[in-house]
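Enquirer: have a look at this fold, sequence not included:
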């Protein structure tokens, strides 16, 4: 469809983003004041206006958000590409009950824009696999997703 603009997640996007999903997060770099883009997957749509996500506590994302809360999350889902724009904040500096050092953040959505170019539909969405111990990855994923859902 292309360029459709909403003020919150659609029901389809809400469902899609209530499980681990590959997304790109763009923030404003605190030093260069230019764009900084990171791929993340630990996300959870708490409601139609809020996406929680987990990042390493040493991630540049955290210092960028401290300096400037503006952020855009790019989501590939439902045959299209969406830009979720809004303000981010740190919810928990340290996520408890997770064996790695992570912080929990939230994106408060102000605009959901379908940014797919005209006349096209994606036939395949990005897929990824964890490259470390499969059982350890599954356990860690459950712990992080439980934490994101429990706030």
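Expert: Good, I have the coordinates. What you see is a predicted model; the values in this text were computed from it and never measured.

Enquirer: rest of the way, CA atoms for contacts and neighbours
Expert: Fine.

Enquirer: just give the nearest non-adjacent residue to the residue positioned nearest the centre of the chain, would you?
Expert: Nearest to the mean C-alpha position of the chain, counting by Cα atoms, centre = their mean, stands residue 43 at 5.0 Å. Leaving aside its sequence neighbours, residue 43 sits nearest to residue 53 (Cα to Cα, 6 or more residues apart in numbering; 4.2 Å).

Enquirer: who are the packing partners of whatever helix or strand that neighbour lives in?
Expert: Under the criterion of DSSP states H and E, residue 53 resides in strand 50-56. Contacts defined by 3 or more Cα pairs under 8 Å, 6 or more residues apart in numbering; DSSP states H and E place strand 50-56 against strand 43-47, strand 102-114, helix 134-149.

Enquirer: residues of it that come out buried?
Expert: With burial defined by 16 or more other Cα atoms under 10 Å, the residues of strand 50-56 counted as buried are 50-55.

Enquirer: and residue 34, how far from residue 64?
Expert: To residue 64, residue 34 is 11 Å away according to Cα to Cα, to the nearest Å.

Enquirer: who touches both of these two?
Expert: With contacts defined as Cα atoms under 8 Å, 6 or more residues apart in numbering, the residues shared by residue 34 and residue 64 are residue 28.

Enquirer: pasting the second one now:
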């Protein structure tokens, strides 16, 4: 059902955001004032009104959020495409229990909108593969996801 709007995550999206997955994050660039888009994967729905994500604390995303807290997370799931709008803040400058210098970002959800064009559905969701050491990647992913779940 295209163009539905909800004030919080619907159950299928909440369920999809219980694990690492590909999403696209849009912020407002602190220098240009224009859109800035990034692909991220360390993301977790704390509850149906709050999303956490982890990024390198030197990332431009951190400065963008500090300058303008409006964000949109785009997720392809549940046979559709969703735009999750909210207000972001830096919850932790450096996450505990993670070997990298990652910032924990909290997004308070304002609106979840089904933005799939009329008369269509997603038949294959995006997939990705880690191109570095698989064991190291799995270990790091677990550390980051556990840290977000315990935040």
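Expert: Thanks, I have it. Keep in mind it's a predicted model, so treat the numbers as computed, not measured.

Enquirer: circling back to that earlier point, could the buried residues of strand 50-56 of structure 1 be laid out in JSON lines, adding distance to residue 121 of structure 1?
Expert: Listed next are these as JSON lines, based on distance: Cα to Cα, whole Å:
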{"residue": "50", "distance to residue 121 of structure 1": "26"}
{"residue": "51", "distance to residue 121 of structure 1": "24"}
{"residue": "52", "distance to residue 121 of structure 1": "27"}
{"residue": "53", "distance to residue 121 of structure 1": "27"}
{"residue": "54", "distance to residue 121 of structure 1": "29"}
{"residue": "55", "distance to residue 121 of structure 1": "30"}
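
Enquirer: now, among these, which is nearest to residue 144 of structure 1?
Expert: Residue 144 of structure 1 lies nearest to residue 54 out of those, by Cα to Cα, at 7.5 Å.

Enquirer: OK, contacts around the nearest residue to the closest one once chain neighbours are set aside?
Expert: Nearest non-adjacent residue to residue 54 of structure 1, counting by Cα to Cα, 6+ apart: residue 104, 4.6 Å away. Residues in contact with residue 104 of structure 1 (Cα under 8 Å, 6+ apart) are 52-55, 90-95, 148.

Enquirer: I figured residue 38 of structure 1 hits residue 26, correct?
Expert: Yes - between residue 38 of structure 1 and residue 26 there is a contact under Cα atoms under 8 Å: 6.5 Å.

Enquirer: between those two, which has more neighbouring residues?
Expert: Each of residue 38 of structure 1 and residue 26 has its neighbours counted (other Cα atoms under 10 Å); residue 26 has more, 21 against 13.

Enquirer: state the three-state secondary structure for the more buried one.
Expert: Under DSSP: H, G, I helix; E, B strand; the rest coil, residue 26 of structure 1 falls in the strand class.

Enquirer: and it, what does it touch?
Expert: Shown in contact with residue 26 of structure 1 (Cα under 8 Å, 6+ apart): 35-38, 71-74.

Enquirer: try 10 Å
Expert: 34-39, 61, 64, 70-74, 83, 85 (Cα atoms under 10 Å, 6 or more residues apart in numbering).

Enquirer: how about residue 4 of structure 2?
Expert: Contact analysis of residue 4 of structure 2 by Cα under 10 Å, 6+ apart lists 82, 112-116.

Enquirer: same check, this time on residue 119 of structure 1
Expert: 1-2.

Enquirer: Three-state assignment for it, please.
Expert: At residue 119 of structure 1 the chain is in coil, as set by three-state DSSP.

Enquirer: ok, it to residue 79 of structure 1 distance?
Expert: The gap separating residue 119 of structure 1 from residue 79 of structure 1 is 12 Å, by Cα to Cα.

Enquirer: residue 13 of structure 1 too?
Expert: Going from residue 13 of structure 1 to residue 79 of structure 1 by Cα to Cα gives 11 Å.
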